[in-house]
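Q: Here's a sequence, model it:
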Amino acid sequence: MATNQEEVKLLGALGSPFVCRVTLALKLKGIEYEFVKEDLKNKSELLLKYNPVYKQVPVFVHNHKPISESLVILEYIDETWKQNPILPSDPYKRALARFWAKFIDDKVMGPSFKSAFTIDEKEREKNIEESSEALRVLENELKDKFFGGEEIDIVDIAAVFIAFWIPLIQDISGLQLFTAEKFPKLYQWSQEFLNHPVVKKSLPPREPLFAIFKGRYESLFNASK
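A: Take a look at the predicted model:
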């Protein structure tokens, strides 16, 4: 637990999967923190001060020291607070966990999001193919209840986008990127993950998020007509 002497802050926006990752790690470890809500259309001076390079959330602040980029923050949290580890202790397994977390960032998140929010049909098809291939790789990699075995680890946390955000994007766009028929093991994982008590408490409210993304989707495609 964070002591009274420690300052633990998270600068974030509720709809961000990257911010949700950090929230999950903090809650899994039982660390008390202050959430500072950011308006990304009107960024605060605090955000610009603490993350002058990317000017994005999340920013994690521990005793006035800021850290940016969600996967970097997750590793820092795991190294600082040893309870309920989210990275394996074995060096090789740690390296593999880092690899798969980065794979999700590079190969799943971008193409999946672009699959729904790209007007150009050829570009959209390319993104659908890329995201489907990446999900297939993860389907083959998943061996246990979670990527971390019986307990949630950094790969599961990184994959919150797959479990929560992709179904939301599907409901808006009508695309069938991630289904039980296509990816049975990964879909079962997503249900186990979403029903984990800590995960359930950490996810943003779905309806407001759905409304925001639906608005973006409709304005994008209405503008193209």
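Q: For the rest of this, base every contact and every neighbour count on C-alpha atoms.
A: Noted.
Q: Please work out how many residues are found near the closest residue to Arg124 other than its chain neighbours.
A: Spatial nearest neighbour of Arg124, chain neighbours left out: Ser115 (4.9 Å); criterion: CA to CA, 6 or more residues apart in numbering. Neighbour count of Ser115, defined by other CA atoms under 10 Å: 25.
Q: Contacts only, for Ser115.
A: The contact partners of Ser115, taken as CA atoms under 8 Å, 6 or more residues apart in numbering, are 124-125, 127-128.
Q: To compare against the first, here's the next sequence to fold:
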Amino acid sequence: MAEQEVILFGMCISPFSRRIELALKIKGIQYQYIEEDLSNKSPLLLKYNPVHKKVPVLVHNGKPIAESLVILEYIDETWQNNPILPKDPYSRAIARFWAKFVEEKILETGLKTNKVKGEELEQLKQEVHQNLKLLEKELEGKEFFGGEKIGFLDIVAFVVAHWFQVASEEVMQVEFISEEKFPVLHKWLGKLREIDVVKKCLPPRDKHAAFIKARFEAAKSAPK
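A: The predicted structure is shown next:
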């Protein structure tokens, strides 16, 4: 394949950006990384993602692709070495199903917990707990969601689990995914954190913690 220009517009702390970096590194794709300040978005970001105006954006030979799940599939279809999605159509569909589940039932529900209190908060926590149990059941008996190596769902789920884990530890001093409550997911999370290519895609802990604490304080003080 001829030399190709690959540019990733991202943000250090964004789990969605880190998904794309992880996929690019797994594939061994050379790329230029451009860090965005989301409080002062660059003209190029606004040009390449005029709809959502957010990261990540992958620009391949001048053509932009936005939204992390869409970008992941594009990367896998364009560079077919080290596939992250299964070749079997049914297995691909299942991976996509669980990726959507992670986005809607764990990520979106978990983010709502910053905005509520009391009984509503407890209800959301219980909902996240039940959804994590369902996700854990899908992982049972496997090294990774992708089987014996990191796959599409591992990339999608890991960044969500890791980011919530850091947030829970830093803000509430508890584990989001504890060994006692989620032994399979806890082991999977620890295993992924020890893989070199994954380590390279994690933001520095102090920077990550400072960002989360600032976001948490802003959410608390925001008008209801």
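Q: Report the TM-score for the pair.
A: Once superposed, chain against chain, the TM-score is 0.93 (TM-score structural alignment, normalised by the length of structure 2); 221 aligned residues with a CA RMSD of 1.7 Å.
Q: Please, which helix or strand holds the residue nearest to Arg124 of structure 1?
A: Element membership of Ser115 of structure 1 [criterion: DSSP states H and E] is helix 110-116.
Q: now swap in Tyr33 of structure 2 and tell me
A: Counting by DSSP H and E, Tyr33 of structure 2 is part of strand 32-35.
Q: Let me see the ranges of the helices in structure 2.
A: With helices called from DSSP state H, structure 2 shows them at 15-27, 43-48, 68-78, 89-101, 108-112, 118-139, 152-167, 183-193, 196-199, 205-221.
Q: Adding mean neighbour count, write those helices out as TSV.
A: As requested, those are arranged in TSV below (neighbours: other CA atoms under 10 Å):
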stretch	mean neighbour count
helix 15-27	22
helix 43-48	14
helix 68-78	17
helix 89-101	15
helix 108-112	15
helix 118-139	15
helix 152-167	21
helix 183-193	17
helix 196-199	15
helix 205-221	13
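Q: Any idea which of those helices gets closest to Pro56 of structure 2?
A: Pro56 of structure 2 lies closest to helix 15-27 among the helices of structure 2, at 5.0 Å (CA to CA).
Q: quick one: that closest one to structure 1 mean distance?
A: Between helix 15-27 of structure 2 and the aligned residues of structure 1, the post-superposition mean distance stands at 0.4 Å (mean CA distance after the TM-score superposition for structure 1).
Q: Can you name the residues that contact the residue nearest to Val61 of structure 1 when sequence neighbours are not counted?
A: Leaving aside its sequence neighbours, Val61 of structure 1 sits nearest to Lys9 (CA to CA, 6+ apart; 5.0 Å). Lys9 of structure 1 is in contact with 33-36, 60-62, counting by CA under 8 Å, 6+ apart.
Q: Could you identify the pair within the residues you listed that is furthest apart?
A: For those, the maximum inter-member distance is 13.3 Å, found between Val36 and His62 (CA to CA).
Q: So between those two, which is more surrounded?
A: His62 (18 against 15).
Q: Over in structure 2, tell me which residue corresponds to the more buried one.
A: In structure 2, the residue matched to His62 of structure 1 (TM-score structural alignment) is His60.
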